[in-house]
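*Asks:* what follows is a predicted structure for the sequence shown.
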Amino acid sequence: MTRDLEWYKSSYSSGAETDSCVEIAATPATIHVRDSKDTDGPRLAFAPTAWAGFLPFAAGD
């Protein structure tokens, strides 16, 4: 159940607008992503391998 997840601000979420944050919650099988301004809104879910493949693009590497 996603309500029991522990959410953390993503280290990749930063900038001039401090309220523009992405929050991450990880389980062994899924990485959950949500907008910190709309915690009850839509969420994304990624397999860990898909998330690992996305991170270099988010980091701008």
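*Replies:* Thanks, I have it.

*Asks:* CA only for contacts and neighbour counts going forward, please
*Replies:* Fine.

*Asks:* ok, which stretches of this structure are strands?
*Replies:* Listed in chain order, the strands of the chain (DSSP state E) span 8-9, 22-26, 31-35, 43-46.

*Asks:* mind checking those strands for the one nearest to residue 58?
*Replies:* Judged by Cα to Cα, the one of those that comes nearest to residue 58 is strand 22-26, at 11.5 Å.

*Asks:* so what's residue 9 up against?
*Replies:* Neighbour list for residue 9: 21, 22, 23, 24, 36 [criterion: Cα atoms under 8 Å, 6 or more residues apart in numbering].

*Asks:* can we see that at 7 Å?
*Replies:* Residue 9 sits next to 21, 22, 23, 24 when contact means Cα atoms under 7 Å, 6 or more residues apart in numbering.

*Asks:* included below, for side-by-side comparison, is a second structure:
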Amino acid sequence: MSTELIWFKSSYSGGAAGECVEVAESWRKSSRSGTTAGDCVEVAPSPRTVHVRDSKRPQGPALAVPNVVWAQFVAFASVV
């Protein structure tokens, strides 16, 4: 699992170059992932969004899902 921090400019930062706030997200293996090494989904929660990626492709595409939508998905997946 990748534990590096990913830094990005906060959406609350101003437009001027000197008015930047950076925040970090840390990836962790989802508790919903399987137990085999090749079966990993990683998540990086932030205040408004949950980021989701395949651990086999950490530099590949990632989903950014609003927290409310993620909670609905997890509730649905828990029932199924």
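*Replies:* Sure, I can see it. It should be emphasised that the depicted structure is a prediction, and the values quoted were computed from it without experimental measurement.

*Asks:* tell me which of the strands of structure 1 sits nearest to residue 61 of structure 1.
*Replies:* Of all the strands of structure 1, it is strand 22-26 that lies closest to residue 61 of structure 1, at 18.7 Å by Cα to Cα.

*Asks:* give me the stretch of structure 2 that the closest one matches.
*Replies:* Mapped onto structure 2 using TM-score structural alignment, strand 22-26 of structure 1 covers residues 41-45.

*Asks:* what does residue 63 of structure 2 correspond to in structure 1?
*Replies:* Residue 63 of structure 2 maps onto residue 44 in structure 1, with residues paired by TM-score structural alignment.

*Asks:* burial count for its match?
*Replies:* Residue 44 of structure 1: 11 surrounding residues under other Cα atoms under 10 Å.

*Asks:* ignoring the adjacent residues along the chain, who's closest to it?
*Replies:* residue 33 (5.1 Å; Cα to Cα, 6 or more residues apart in numbering).

*Asks:* same thing with residue 45 of structure 1?
*Replies:* Using Cα to Cα, 6+ apart and skipping the chain neighbours, the partner closest in space to residue 45 of structure 1 is residue 32 (4.5 Å).

*Asks:* quick check: the one you found vs residue 8 of structure 1, distance?
*Replies:* 10 Å (Cα to Cα, to the nearest Å).

*Asks:* what about those two, which has more around it?
*Replies:* residue 32 (20 against 15).

*Asks:* isn't residue 33 of structure 1 right next to residue 47, touching?
*Replies:* No - counting by Cα atoms under 7 Å, residue 33 of structure 1 does not reach residue 47; the two are 11.4 Å apart.
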